[in-house]
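Trainee: just need the structure, nothing else, for what follows:
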Amino acid sequence: KMLTYYTGLESMAVFNLVLDHIKHGLTANNQRLNEFQKLLLCLMKLRLNVPFTDLGYRFNVTCSTASIIFRKVIMLLEHMFKNLIYWPEREALRSTMPRSFFNIFGNSVAVIIDCFEIAIEKPSNLKARAQTWSSYKNKNTVKYLITITPQGSILYISDDWGGRVSDKRITENCNFLNNLIPGDVVLADRGFIINESVGFHCATLKTPAFTKGLP
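Mentor: Below you'll find the predicted structure:
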C-alpha cells in the first residue's frame, strides 16, 4: 500500500519492470541518486505533486537537481509509453462500443474530449507565470486535451498548454481535429465551443444534457 500511495503503481514487480526499460538512460557518474531513487522521485512528483524543494529534502539533493532528474525521467517514460496511445481503426471502435452508446449513436464512432488541468509551482519567469495562470483554478496550471473512447481507452493527448489558454483554442490548435473523419461524434462539455471546427471535418459535436448549465 505504501508503494501505491507514493507512486500509483500496484507492485514492486511493475516498478522494476518500468525501471528495467529506462535505467539505461539514467546511468551517469558522480550523481548522488541511483536509478531506483530517480524513478521513485519522478513517480512521487507525479502521484503527490509535492514541491521540488520537498523532494530535494527527502532525497538529499538540491531543488534544481530534483527538477532536472524529474524532467529526465519524464522524457524516458514518454519515449517508453508513447506508442501505447494511438487512434484505432473505426471498425475496432464500433465492434466494442458499449450498448448504451450504440443505442444513442448507432454506427457513428463517438469520442469524448476534455481538458485535463494540472497545478504547477509558480514559475519564476514572469512571462511563464502569466501564460500558466488559470483564472478558473485560481493558480498556475498546465492543460492537456485528452480524448478517450466510450470504452475508456485513451486515444490522444495534446502537448502541454498554459492554464490561461481556452479549451477552444487548445482543441483548434493541436492536431486532434485531424483525426476526425466524416460521421464521427465528439462529446464535450459546454466549454468547448467548437461546432464549426468539428463540422469542418464533417463530424458532429454533442454536449451531454447533464453538463448544460454547469459552471
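
Trainee: for the rest of this, base every contact and every neighbour count on C-alpha atoms.
Mentor: OK.

Trainee: where's residue 14, which helix or strand?
Mentor: helix 12-22 (DSSP states H and E).

Trainee: next helix or strand past that helix?
Mentor: That would be, after helix 12-22 and using DSSP H and E, helix 35-48.

Trainee: got the angle for that next one vs helix 12-22?
Mentor: Relative orientation of helix 35-48 and helix 12-22, computed by axes from the mean of the first three to the mean of the last three CA atoms, to 10 degrees: 110 degrees.

Trainee: to compare with the earlier structure, here is another sequence to fold:
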Amino acid sequence: MKNLCPVHKCNFGTRSCVCEPPFKLFPFPTENKNPDLRRKWMIQINRIDPITNKNWNPKSHDRVCSNHFEECAPTEKCPYPSVNLGHNVKTTVRPSRKMILKHNIQKKSKSVTENTLGYSTATPYIDFVKKSSQSDHCYTGNKDKKTTGKLQSDTNHTDNTESDNTYAGKWDCSPNCACIGCFTKQQTIHKLNSQVIYLQQQLHSKSTKNMIHTTMTNNIVKDDSKTRLYTGLPNADVFDRLNKHLLPRAKRLSYWSGSKKIVSTKANRVFKKSKKFGPKRKLSVKDEIVMTLMKCKVGMNSELLGDFCGVQLSVVSQVLNTWLKFLAYELKPLIHWPDKEITKETLPHVYTSIAQNLRCIIDCTETYIERPRDMELQAQIWSDYKIKHHA
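Mentor: Next up, the predicted model:
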C-alpha cells in the first residue's frame, strides 16, 4: 500500500505532490572560496571520524540539514549551524573591524611669536650662565660682590634690549680664560678640526686615485696605435662604438659570484626602479671593457690588472668571468659563417677529391693563460712545445 500525504492525500515524491519538503540540505562552503567559513562549520558540528579517530573532514557529497540553523538556512546573522547538534555551541558572531578613515587635521595657528618663544627658552640658559660664571670666576668675598653686581647689571641690560640671538646669554670669559668650560670647548674644537683634516686627506687621496685610473684608461683608448696594441681593436672610433652599443645592457648585468650561481647574459626586466641592484659598481663600463680586452689581447696577469685599475683581485675575477660570457653573447652575430652552397662553390680543387663536405679548417692556435690551481687542469693545458700553460 502506498504512503499518502495526510494533508493533501497525494503520493510522496511524485510530480503531483505540492507539499513542501520537511527540511532542506545545504552543502559545506568550499575550501577555495571560503575556507574560514568551512572551518567554522566543522568546529560547530564537532564530529570525529570513526576510522581515523580524528577531526572529521567533510566531502563533496556531505550536507547539513536546515533543522540545525536558527533561521532554517545560513544567513548573515547566523551563518553557522548551531541548533540540535547534541552539544552547546556559541552562536555569537564577532563583528567586523571598523575601517580606518583619514581625517583632515586643521593646522594650529601660531599664538606665540618667535621672539617670545626664543626669550622664554633662553631664560633657563641665562640662569645657568649666571651660576657657572659665579662658581668658576669668583674666588674671594670681595670679588663675589663685584661679580654679582656686574651680572645683575648685565642681566638687566639683556632684558631691556632685543638681541638677534635670544638663545645666547652674556658670558664674561676673557680670551685667555682657563676655566673648565673654555678648556673643554677648546679640546672639542681641536678634535673636530683634526677629524676634518683627516677626512679631507682621505677624500683627496680617493679622488686622486680614481683620477689616475680614469686617465690611464682614457690614454689607452685615445690613441689608435695604443688601442690596437692593448685591446686588439683597429682604432679608437671602433672602441667608442662598441662602448655605446654595450652600455645600455651592461648597466643591468648580474655579476658572477661563484661556480654555483649562473651568470645571466640577458638584462634584467625593468619595472619601477631603473638603477642597478646590489652593491655600487667599482669600475665604469668603459674600464671593465678595457680590462676584459686587455686580458684577451695582451694576456696580463689578474693581479697586474687589479693594480692597473685600482681594484682587488676578487673584483678582477668577477668582472672577467661576467664580461667574457657577456661579450660572447653580444658579439656572436659578428662571426661570419657562410652558407654550405657558397662554401662548396669556393672550395679549392685540391679538396674536392679529399673532402667534398669540408666547411672550415681550424688552425691550432694557442693562447698563453695563467696557471690554474687544480692539478688536473694544469696537466690538460700544459704545452710541451712552448713549455707554458696554453689554451
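
Trainee: tell me which strands and helices the helix holding residue 14 of structure 1 is in contact with?
Mentor: In this structure, helix 12-22 of structure 1 packs against helix 35-48, helix 63-81, with contacts taken as 3 or more CA pairs under 8 Å, 6 or more residues apart in numbering; DSSP states H and E.

Trainee: 10 Å instead?
Mentor: Judged by 3 or more CA pairs under 10 Å, 6 or more residues apart in numbering; DSSP states H and E, helix 12-22 of structure 1 is in contact with helix 2-7, helix 35-48, helix 63-81.

Trainee: which part of structure 2 matches the second one?
Mentor: Residue correspondence for helix 35-48 of structure 1 in structure 2, counting by TM-score structural alignment: residues 285-298.

Trainee: cool, and the longest one?
Mentor: Across structure 2, the stretch matching helix 63-81 of structure 1 (TM-score structural alignment) is residues 313-331.

Trainee: would you agree residue 143 of structure 1 falls within a strand?
Mentor: Yes. Under DSSP: H, G, I helix; E, B strand; the rest coil, residue 143 of structure 1 falls within a strand.

Trainee: all helices of structure 2, in order?
Mentor: 35-45, 114-137, 141-160, 180-222, 224-230, 236-250, 285-297, 302-309, 313-330, 340-345, 375-381 (DSSP state H).

Trainee: can you lay out those helices as TSV showing distance to residue 391 of structure 2 and mean neighbour count?
Mentor: As requested, the helices of structure 2 are arranged in TSV below (distance: least, CA to CA, whole Å; neighbours: other CA atoms under 10 Å):
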stretch	distance to residue 391 of structure 2	mean neighbour count
helix 35-45	63	16
helix 114-137	79	14
helix 141-160	87	13
helix 180-222	27	13
helix 224-230	20	18
helix 236-250	26	15
helix 285-297	12	20
helix 302-309	17	16
helix 313-330	15	16
helix 340-345	28	11
helix 375-381	6	12
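
Trainee: adding distance to residue 369 of structure 2, write those out as JSON lines.
Mentor: Shown next, in JSON lines, are these (distance: least, CA to CA, whole Å):
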{"stretch": "helix 35-45", "distance to residue 369 of structure 2": "64"}
{"stretch": "helix 114-137", "distance to residue 369 of structure 2": "74"}
{"stretch": "helix 141-160", "distance to residue 369 of structure 2": "82"}
{"stretch": "helix 180-222", "distance to residue 369 of structure 2": "22"}
{"stretch": "helix 224-230", "distance to residue 369 of structure 2": "16"}
{"stretch": "helix 236-250", "distance to residue 369 of structure 2": "24"}
{"stretch": "helix 285-297", "distance to residue 369 of structure 2": "9"}
{"stretch": "helix 302-309", "distance to residue 369 of structure 2": "10"}
{"stretch": "helix 313-330", "distance to residue 369 of structure 2": "13"}
{"stretch": "helix 340-345", "distance to residue 369 of structure 2": "34"}
{"stretch": "helix 375-381", "distance to residue 369 of structure 2": "9"}
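
Trainee: got the buried residues for stretch 361-379 of structure 2?
Mentor: 368-369, 378 (16 or more other CA atoms under 10 Å).

Trainee: end to end, how far does it reach?
Mentor: With CA to CA, to the nearest Å applied, stretch 361-379 of structure 2 spans 26 Å between its terminal residues.

Trainee: in structure 1, what stretch matches it?
Mentor: Using TM-score structural alignment, stretch 361-379 of structure 2 pairs with 112-130 in structure 1.

Trainee: and residue 87 of structure 1, how far from residue 53 of structure 1?
Mentor: Residue 87 of structure 1 is 39 Å from residue 53 of structure 1, by CA to CA.

Trainee: typo on my end, it should be residue 41 of structure 1
Mentor: Residue 41 of structure 1 is 12 Å from residue 53 of structure 1, by CA to CA.

Trainee: can you list the helices and strands packed on helix 12-22 of structure 1 in CSV and add distance to residue 29 of structure 1?
Mentor: Below are the helices and strands packed on helix 12-22 of structure 1 laid out as CSV (distance: least, CA to CA, whole Å):
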stretch, distance to residue 29 of structure 1
helix 2-7, 26
helix 35-48, 11
helix 63-81, 14
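
Trainee: which one of those helices lies closest to residue 99 of structure 1?
Mentor: helix 63-81 (30.0 Å; CA to CA).

Trainee: which secondary structure elements does that closest one sit against?
Mentor: Applying 3+ CA pairs under 10 Å, 6+ apart, one finds that helix 63-81 of structure 1 contacts helix 12-22, helix 35-48, helix 52-59.

Trainee: those: which one's closest to residue 6 of structure 1?
Mentor: Nearest to residue 6 of structure 1 among the helices and strands packed on helix 63-81 of structure 1 is helix 35-48; the distance by CA to CA comes to 5.3 Å.
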